[in-house]
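Chemist: what shape does this take:
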Amino acid sequence: MTAKTAILSAAELRDELAGARPPVLLDVRWQLGGPDQRPAYEAGHLPGAVYVDLDRELAGPAGSGGRHPLPDPEAFGAAMRRAGVAADTPVVVYDGGQGWAAARAWWLLRWTGHPNVRVLDGGLAAWTASDGALTAERVIPLEGDFKPNPGGLGLLDADAAALRAREGVLLDARAGERYRGEVEPIDPVGGHIPGALSAPTTENVGPDGRFLPADALRERFGALGASKGAPVGVYCGSGVSGAHEVLALEVAGIESDLYAGSWSHWCTDPSRPVATGPDPE
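Modeler: Presented below is the predicted three-dimensional model:
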């Protein structure tokens, strides 16, 4: 999948919804540590969109694998089929924020082999800003036939992430103060994987929540040593905002692998080293 098909604009989505082969729409609104977003979805969503719960359907139970470990592929496939996802039907995912939750769904679908999935650039805000209609109508999708086949995108475990920091480029997508270990509001230990570079995912988008132009993203990542053909890995706190960074790299035309367990998995093992401060080491 090329950079041109990783995301689409609200105008492009409107045209596709009116076309002969409209995409399946997934609403993945989510708030870290916040309330369930289903009531917000029920109050108003894109016409035809099906709600997907990140914590229950896009992640396994929290524990030793991290706060948002990968879901069991078969359970994920069943959730996608319930949402109407079919192997030969395009899928478009959106959320109500900067795209982190939508990118998680995008990554999982790509990782499990779906060939045509994109994220609505700018999410719900971009849709409504373009005078896109919302509806409170209940959506009952037809059962899809999507069957997961993991391996469509690169996946790192803890050892591979540590090696990527030494032999390639490992980007830490969390806020800079968490990378430096100055604060850690969620996980028990602050700091970063030794050798990782700070690259907050919030800097991949503009004030409107839409991705920066591909050239600007290539310049940003290139300054960190992440360029086309380089071995690049990404992690974050629990594998959600890191998926957004993988998507940003995709928009820039750069392939990357995700350490899905991320920092919430890394710090469960006290034998793993932890670096603090602004320097990678």
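
Chemist: going forward, measure contacts between C-alpha atoms and count neighbours the same way
Modeler: Noted.

Chemist: which residue is the nearest non-sequential neighbour of L217?
Modeler: A252 (5.6 Å; CA to CA, 6 or more residues apart in numbering).

Chemist: ok, R178 touching G190?
Modeler: Yes: at 6.3 Å, R178 counts as touching G190 under the criterion of CA atoms under 8 Å.

Chemist: so which of these two has more stuff around it?
Modeler: Set R178 next to G190 and count neighbours by other CA atoms under 10 Å: R178 wins out with 25 against 20.

Chemist: mind checking the SS state of that one?
Modeler: Three-state call for R178 (DSSP: H, G, I helix; E, B strand; the rest coil): helix.

Chemist: quick check: closest non-adjacent residue to it.
Modeler: Using CA to CA, 6+ apart, the closest residue to R178 is E184 (5.6 Å).

Chemist: now that neighbour: how far from H192?
Modeler: E184 is 11 Å from H192, where distance means CA to CA, to the nearest Å.

Chemist: and H265, by the same measure?
Modeler: When distance is defined by CA to CA, H265 is 12 Å away from H192.

Chemist: how about the strands in the stretch 1-150 of the chain?
Modeler: Ranges of strands within the stretch 1-150 of the chain are 7-8, 24-27, 50-51, 91-94, 117-120, based on DSSP state E, counting those that start in this stretch.

Chemist: contacting residues around the last one?
Modeler: What it means is strand 117-120. 5-10, 13, 90-94, 99, 102-103, 106, 109-110 (CA atoms under 8 Å, 6 or more residues apart in numbering).

Chemist: of the residues you listed, grab the buried ones for ChimeraX.
Modeler: Here is the ChimeraX command that selects only those of the contacts of strand 117-120 that count as buried (16 or more other CA atoms under 10 Å):
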select :6,7,9,10,13,90,91,92,93,94,99,102,103,106,109,110
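
Chemist: shared neighbours of R178 and G190, anything?
Modeler: E184.

Chemist: picking that back up, neighbour count winner among H265 and H192?
Modeler: For the pair H265 and H192, the greater number of neighbours falls to H192 (29 against 24), based on other CA under 10 Å.

Chemist: wait, what's in contact with the more buried one?
Modeler: Applying CA under 8 Å, 6+ apart to H192 gives the contacts D172, R178, Y179, R180, G181, W263, V274, A275, T276, P280.

Chemist: for comparison, sequence B:
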Amino acid sequence: MSALVSAADLRAEFASPAPPVVLDVQWILTGAAGPAGPERYAVEHLPGATFVDLDTELAGPIGPAGVGGRHPLPEVAVVESALRRAGVDQDGRVVVYDQGPGFAAARAWWVLRWAGLADVRVLDGGLTAWTAAGGATSADVPDPSPGSFVAQAGSLPVLDADAAAEVARDGLLVDARAAERFAGETEPIDPVAGHIPGAVNAPTTGNSGPDGRLLPPSELRERFSSLGIRVDTAPVGVYCGSGVTAAHELLALHEAGIEATLYAGSWSDWISDPSRPVATS
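Modeler: You can find the predicted model right below:
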């Protein structure tokens, strides 16, 4: 079943007797140009959407020596609190979105399911697609009645560094970063350049069209198949720099009919131990 919802379909759901809870997770990487997520939300968001912060509610604090990476797994109680604040109940239906093309929204999609929420979908193309389709926006901050959601950590499997190395050896480990970062030619964020030995490179930017929407499933399957990633490939793991854009790769794989596991700490966790090998090519 697709984890995406189009802007047109979401507008129709808003008019239904039981519309989904909508979470705004607009986000920009620290140090990048432009306003951060809270500022973007304050200016414009979907009507009734509650803001959830990727850095503080969909990720935990960075551990000593960088263990866990730049966006470690959050405490499950923090996720539970964020969802209750947004009015999410135990069997709640949730749609997440960002400004497009969906990197932060995919991280929310993964984290919420990891925390035990079953029905989570991503607005395909995000706020950009919503407004392009004529959807209304608002600057009003909603005040929903508290929800009853009870989180359960570990509802999705997660790879640590040792498990990621095993997948690279026995299955297929996918690096979702840009090709030049994978090759070790440049590293604008982390202190060490390169990739996990045995990984293959599939930059996340190749999953979407120019409008920020995911490619059709048939095109995604063709793309991944060219890299040796097929429906019957197992195991498949995915990582990036800190576990954000890798979630978008997981979403694209899911839409292609391929289930994979996230190395949540990703490259920034891998290099926290200097004894771990680094490949460049």
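
Chemist: out of the strands of the stretch 1-150 of the first structure, which is closest to E219 of the first structure?
Modeler: strand 7-8 (19.0 Å; CA to CA).

Chemist: give the aligned range of that closest one in the second structure.
Modeler: The alignment of strand 7-8 of the first structure onto the second structure (TM-score structural alignment) spans residues 4-5.

Chemist: that older thread, looking at the strands of the stretch 1-150 of the first structure, which is closest to P150 of the first structure?
Modeler: Taking the strands of the stretch 1-150 of the first structure one by one with CA to CA, strand 117-120 is closest: 15.1 Å.

Chemist: where in the second structure does the closest one align, residue-wise?
Modeler: Using TM-score structural alignment, strand 117-120 of the first structure pairs with 120-123 in the second structure.

Chemist: how close does the matching stretch sit to the first structure?
Modeler: Compared with the first structure after the fit, stretch 120-123 of the second structure shows a mean deviation of 0.3 Å (mean CA distance after the TM-score superposition for the first structure).

Chemist: now that stretch, how far from the chain's geometric center?
Modeler: What separates the centre of stretch 120-123 of the second structure from the centre of its chain is 11 Å, taken as CA atoms, centre = their mean, to the nearest Å.

Chemist: ditto for stretch 91-103 of the first structure
Modeler: Centre to centre, stretch against its chain (CA atoms, centre = their mean), the figure for stretch 91-103 of the first structure is 8 Å.

Chemist: residues contacting it, please?
Modeler: Taking CA under 8 Å, 6+ apart as the rule, stretch 91-103 of the first structure contacts 23-30, 54, 85, 105-106, 116-125, 205, 209-210, 240-241, 243-244, 247.

Chemist: can you pull up the most central residue in the second structure?
Modeler: Geometric centre of the second structure, nearest residue: R107, 2.1 Å, by CA atoms, centre = their mean.

Chemist: circling back: as JSON lines, the contacts of H192 of the first structure with distance to D36 of the first structure would be great.
Modeler: Converted to JSON lines, the contacts of H192 of the first structure look like this (distance: CA to CA, whole Å):
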{"residue": "D172", "distance to D36 of the first structure": "27"}
{"residue": "R178", "distance to D36 of the first structure": "25"}
{"residue": "Y179", "distance to D36 of the first structure": "28"}
{"residue": "R180", "distance to D36 of the first structure": "31"}
{"residue": "G181", "distance to D36 of the first structure": "29"}
{"residue": "W263", "distance to D36 of the first structure": "24"}
{"residue": "V274", "distance to D36 of the first structure": "33"}
{"residue": "A275", "distance to D36 of the first structure": "34"}
{"residue": "T276", "distance to D36 of the first structure": "34"}
{"residue": "P280", "distance to D36 of the first structure": "36"}
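
Chemist: got a winner among the residues you listed for most neighbours?
Modeler: Of those, with other CA under 10 Å as the count, Y179 tops at 30 neighbours.

Chemist: which residues does whatever residue of the second structure lines up with that residue contact?
Modeler: In the second structure, the residue matched to Y179 of the first structure (TM-score structural alignment) is F182. Listed by CA under 8 Å, 6+ apart, the contact partners of F182 of the second structure are D175, A193, G194, H195, N201, T280, S281.

Chemist: how much space separates the first one from V67 of the second structure?
Modeler: When distance is defined by CA to CA, D175 of the second structure is 19 Å away from V67 of the second structure.

Chemist: do the same with the third one
Modeler: Between G194 of the second structure and V67 of the second structure the computed distance is 18 Å (CA to CA).

Chemist: who has more neighbours out of the two?
Modeler: It is G194, of G194 of the second structure and V67, that has more neighbours when counted by other CA under 10 Å, with 20 against 16.

Chemist: residue in the first structure paired with that one?
Modeler: In the first structure, G194 of the second structure lands on G191 (TM-score structural alignment).

Chemist: same check, this time on P144 of the second structure
Modeler: P144 of the second structure maps onto P141 in the first structure, by TM-score structural alignment.

Chemist: now do the same contact list for the nearest residue to that match once chain neighbours are set aside.
Modeler: By the measure of CA to CA, 6+ apart, the closest residue to P141 of the first structure outside its immediate chain neighbours is G84, 5.3 Å from it. By CA under 8 Å, 6+ apart, the contact list for G84 of the first structure reads V24, P141, L142, E143, G144, D145.

Chemist: I'd like the residues you listed as TSV, with distance to R38 of the first structure and neighbour count appended.
Modeler: TSV is the format used below for those (distance: CA to CA, whole Å; neighbours: other CA atoms under 10 Å):
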residue	distance to R38 of the first structure	neighbour count
V24	18	21
P141	16	15
L142	20	12
E143	20	14
G144	21	20
D145	24	17
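
Chemist: can you show me the helices along the stretch 51-200 of the second structure?
Modeler: 54-57, 76-85, 103-114, 126-132, 161-170, 179-182 (DSSP state H, counting those that start in this stretch).
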